[in-house]
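Visitor: Let's see this in three dimensions:
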Amino acid sequence: MRLLPCLLLALTLATPLAQASPSPASHATAPTGTVLLVGDSLSSAHRIPAEAGWVNLLQQRVDHATTTPPSIVNASRGGKTMEDALKELPALIIAHHPRLIILELGANDAILGANRQALEQHMTQLIDLAQASGAKVAVLGFEIPAKLDKDHCADTLRQVYARVAKDQHVTLLPSLMAGISDKPALLLDDGVHPTAVAQLRVLDNAWPTLRPLLIN
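Guide: Next comes the predicted model:
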């Protein structure tokens, strides 16, 4: 998110021995499939190595948490708006057939001046597209920092996330950057994006929301 100014293994027949030795609870079994994350620069490893980004760390954590991890496709890029995502999502769905679509979007739209009606309409359209494909949906929100809060866009976006998630019955994490945005040491020099060191904290914010959808 370039914030102004400046995403099915074949089942084998169980043998009696395998039935007598279930997997430990710490390494749960889950359905395989693709997870599609559609986001902006908060999820695109902005100005840090891609392998250090929280989405790559999420894949590593899921790989260790389940015997059948899904593949996470990260379709995030800096500056992406919901209008951009609406143009891209149909082709992404066709290409990847995701069972879960994670939307980390909205801040660029709000900061660029989109009104509440447009924000709600575009988020609803994205969710409708995702659900029509048969995928589950999760929304990761962003609390716009005070320095970028023009015309109360932070409050507007916060209300839009809550309203749309409730109306569309989707999982919502209100702020992916909770406990990070207010700590300058965890931010790049733009005062907005998390450093490489802070990526694990971003993941820890997202994990309680995403874990039940990824490995249960």
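
Visitor: going forward, measure contacts between C-alpha atoms and count neighbours the same way
Guide: Noted.

Visitor: shouldn't Thr68 be in contact with Leu214?
Guide: No - using Cα atoms under 8 Å, Thr68 is not in contact with Leu214; the gap is 10.1 Å.

Visitor: who's more crowded, the two?
Guide: Remark: of Thr68 and Leu214, Leu214 carries more neighbours, 23 against 19, as counted by other Cα atoms under 10 Å.

Visitor: Can you show me the strands along this protein?
Guide: 34-39, 71-74, 100-104, 136-140, 171-173 (DSSP state E).

Visitor: and this one, so I can compare the two:
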Amino acid sequence: MSKWVNKFVFWLLCTVLAVTGSCSGPKQQEAGGRGTGSVEEIIVQEDRPLILFFGNSLTAGYGLEEDESFPALIQEKIDNEGLAYRVVNGGLSGETTASGLNRLDWFLEEAPAVFILELGGNDGLRGIAVGETRGNLIGIIQKVKSSYPEVQILLAGMQIPPNMGQEYTDAFKGIYEEIAASEQVHLIPFLLEGVAGDPELNLPDGIHPTAEGQALVAATVWQYLRPLL
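Guide: Just a heads-up that it's a prediction; the model follows:
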């Protein structure tokens, strides 16, 4: 939903509630956990530059509460530093690079200031051809650039276990650095640095980070995102 649609919804809500003398929207959380409900404050928040996280279950925070996902933790870091940005979590469990490319247009109704691309892990686990994954990631990046040339793009690198053979694993790992160089975008070398493979930091499936693991992922992302803000 674009910010203009949000404004219309809140304007309509105020019109409906005018008879009661009350005009307040859903509670929003500020740094420190304080809630604010006025329409004016919500619209101001919606007008902040957008940071869009576009990814799969890792971004969505699979198996955890919404506020435990690393994009939500990034919003906390932003608020704590008093930066005027808002985060949207565009993570979808099971997403591949192909399905991500297909659903991208819906998320580009509003210009992001920063676009964080976290896809490819499911491709690797399914053994999808590395060339196809590379092409889809480039397609996503180029579509975002074409829509909003001023956007900052941060590509999250991913690695996979050698289930599909070492040759495939090495080739998969290499595509992120290649794409970052060829498309001139910023790169997080490995999103799950210090988290992948540690049973204490992952859910029983061994793939998705726990709340503690997500906090470490957020710290990794923040290291590369903060200089762009």
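
Visitor: ok, back up a step: can you add mean neighbour count and distance to Met82 of structure 1 and give the strands of structure 1 back as TSV?
Guide: Shown next, in TSV, are the strands of structure 1 (neighbours: other Cα atoms under 10 Å; distance: least, Cα to Cα, whole Å):
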stretch	mean neighbour count	distance to Met82 of structure 1
strand 34-39	25	9
strand 71-74	19	16
strand 100-104	26	9
strand 136-140	23	12
strand 171-173	20	16
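
Visitor: can these go into a markdown table with extra columns for distance to Asp204 of structure 1?
Guide: Shown next, in a markdown table, are the strands of structure 1 (distance: least, Cα to Cα, whole Å):
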| stretch | distance to Asp204 of structure 1 |
| --- | --- |
| strand 34-39 | 17 |
| strand 71-74 | 17 |
| strand 100-104 | 16 |
| strand 136-140 | 13 |
| strand 171-173 | 12 |
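
Visitor: which residues sit in contact with the residue nearest the centre of structure 2?
Guide: Structure 2 has Phe53 as the residue nearest its centroid, 1.6 Å off, counting by Cα atoms, centre = their mean. Neighbouring residues of Phe53 of structure 2 by Cα atoms under 8 Å, 6 or more residues apart in numbering: Thr59, Pro71, Val87, Val88, Asn89, Gly90, Gly91, Phe115, Ile116, Leu117, Glu118.

Visitor: how far away is the counterpart of Ala219 of structure 2 in structure 1 from Gly179 of structure 1?
Guide: Aligned counterpart of Ala219 of structure 2 in structure 1: Asp204 (TM-score structural alignment). Distance, Asp204 of structure 1 to Gly179 of structure 1, using Cα to Cα, to the nearest Å: 11 Å.

Visitor: Can you give me the distance of whatever residue of structure 1 lines up with Asp67 of structure 2 to Ser44 of structure 1?
Guide: Matched across to structure 1, Asp67 of structure 2 falls on Glu51, judged by TM-score structural alignment. As for Glu51 of structure 1, its distance to Ser44 of structure 1 is 10 Å (criterion: Cα to Cα).

Visitor: close enough to count as contact, Ala165 of structure 1 and Leu172?
Guide: Yes - assessed by Cα under 8 Å, Ala165 of structure 1 is found in contact with Leu172 at 6.2 Å.

Visitor: Overlap of the contact sets of these two?
Guide: Val139.

Visitor: just to revisit the earlier point, of Glu51 and Ser44 of structure 1, who's got more company?
Guide: Set Glu51 of structure 1 next to Ser44 and count neighbours by other Cα under 10 Å: Ser44 wins out with 22 against 11.

Visitor: and the more buried one, what does it touch?
Guide: Met1, Ala50, Gly53, Val55, Asn74, Ser76, Arg77, Gly78.

Visitor: List buried residues within those.
Guide: Met1, Gly53, Val55, Asn74, Ser76, Arg77, Gly78 (16 or more other Cα atoms under 10 Å).

Visitor: Which residue in structure 2 aligns with the fourth one?
Guide: Just to be clear, that refers to Asn74 of structure 1. In structure 2, Asn74 of structure 1 lands on Asn89 (TM-score structural alignment).
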